[in-house]
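# can't give you the sequence, but here's the structure:
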């Protein structure tokens, strides 16, 4: 059923809000998936905290034009397109990669991705899947920040242990 002009305007407005609120979007080609495969894929995305839905290319393009910054993705808006919206940059790529490995299918195929202002093309799935999550990056930074403190504490404890050992040895010699 065709959308009315009002319905299209509402859909474009909702997409604009979604694009502004979500730092990561992936455009995928899902053509050729059965209903069962598509539902399995959609469930995996949901489990990973990713919203995955089919959107008309013209509506998505209109929303992208109004928001701005998505011009490099316009060439990828052809054929059947499903969009994955995510807060986590690597989550959609990891779901797609794992799904492709487990099913030996060629779909869904990455058409392009927009991650915090950077545009990735169809050949970037491996690189996107290898990105660390924000929590992993924060953990790495904390580890780097805490390493010097741990070294200082360890050094102080070792020196204190050496001092106690030396005093104990001197005390034992004094008694003998």
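Noted; the coordinates are in hand. Model, not experiment: these values are computed from the prediction. Numbering: from 1, shown residues only.
# CA only for contacts and neighbour counts going forward, please
Noted.
# so which residues of the protein form strands?
Listed in chain order, the strands of the chain (DSSP state E) span 24-29, 51-54, 82-86, 109-115, 118-121.
# what comes up buried for the longest one?
When neighbours are counted by 16 or more other CA atoms under 10 Å, the buried residues of strand 109-115 are found to be 109-115.
# dropping in the other structure now:
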């Protein structure tokens, strides 16, 4: 039986983790067992720079924290080695970075599952998020789409004006 002190430390950790899970818009669970120290250091740096919280977590503690936070649908992958990436706002960046790592690792690093707004999503759905364009790219595409009809209207008006000035001469 664990001592009261150890039990209290674990309970505090689970409560803190549950709070992080509640605040997160997105989370990705990965199996990191085959990643090298050098690759892990690069991955952690990239995630940190993107504002993503990434850490190794014990499966039993994550299961309890997920229950407390109301995160559903991740229990079935809580076995083996597990690391968790949490993003508070952006639901695309974490999957994108972790998918890139999975592709580069040739199977030694793998995405297990994820969650968005407290609901579990499959590995395929995490990969689908990873393949989405970035927010900046989407905004640029939107501006282009909004600008295009106005640009075509301006060209049409200009052509009409040219024809009228030619017929007046």
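Happy to help now that I have it. Just so it is clear, the model here is predicted, and its values are computed rather than measured.
# dump the strands of the first structure to TSV, plus distance to residue 5 of the first structure.
Converted to TSV, the strands of the first structure look like this (distance: least, CA to CA, whole Å):
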stretch	distance to residue 5 of the first structure
strand 24-29	25
strand 51-54	19
strand 82-86	22
strand 109-115	28
strand 118-121	31
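# wait, which of those strands is closest to residue 76 of the first structure?
With CA to CA, the closest approach to residue 76 of the first structure among the strands of the first structure belongs to strand 109-115: 5.8 Å.
# neighbouring contacts of that closest one?
The contact list for strand 109-115 of the first structure, computed with CA atoms under 8 Å, 6 or more residues apart in numbering, reads 23-30, 70, 73, 76, 89, 96, 119-123, 125.
# and the angle for that strand with strand 24-29?
When axes from the mean of the first three to the mean of the last three CA atoms, to 10 degrees is applied, the directions of strand 109-115 of the first structure and strand 24-29 differ by 160 degrees.
# average distance between strand 109-115 of the first structure and the second structure?
With mean CA distance after the TM-score superposition for the first structure, strand 109-115 of the first structure departs from the second structure by a mean of 0.9 Å once superposed.
# can you give me the helices in the second structure?
4-23, 37-49, 59-69, 93-105, 123-130, 135-168 (DSSP state H).
# so which of the ones you listed gets nearest residue 84 of the second structure?
Per CA to CA, nearest to residue 84 of the second structure of the helices of the second structure: helix 59-69, 9.2 Å.
# against the first structure, where does that closest one fall?
Mapped onto the first structure using TM-score structural alignment, helix 59-69 of the second structure spans residues 57-67.
# quick one: that stretch to the second structure mean distance?
Mean for stretch 57-67 of the first structure is 1.6 Å (mean CA distance after the TM-score superposition for the first structure).
# show me what residue 9 of the first structure lines up with in the second structure.
Aligned partner of residue 9 of the first structure by TM-score structural alignment: residue 11.
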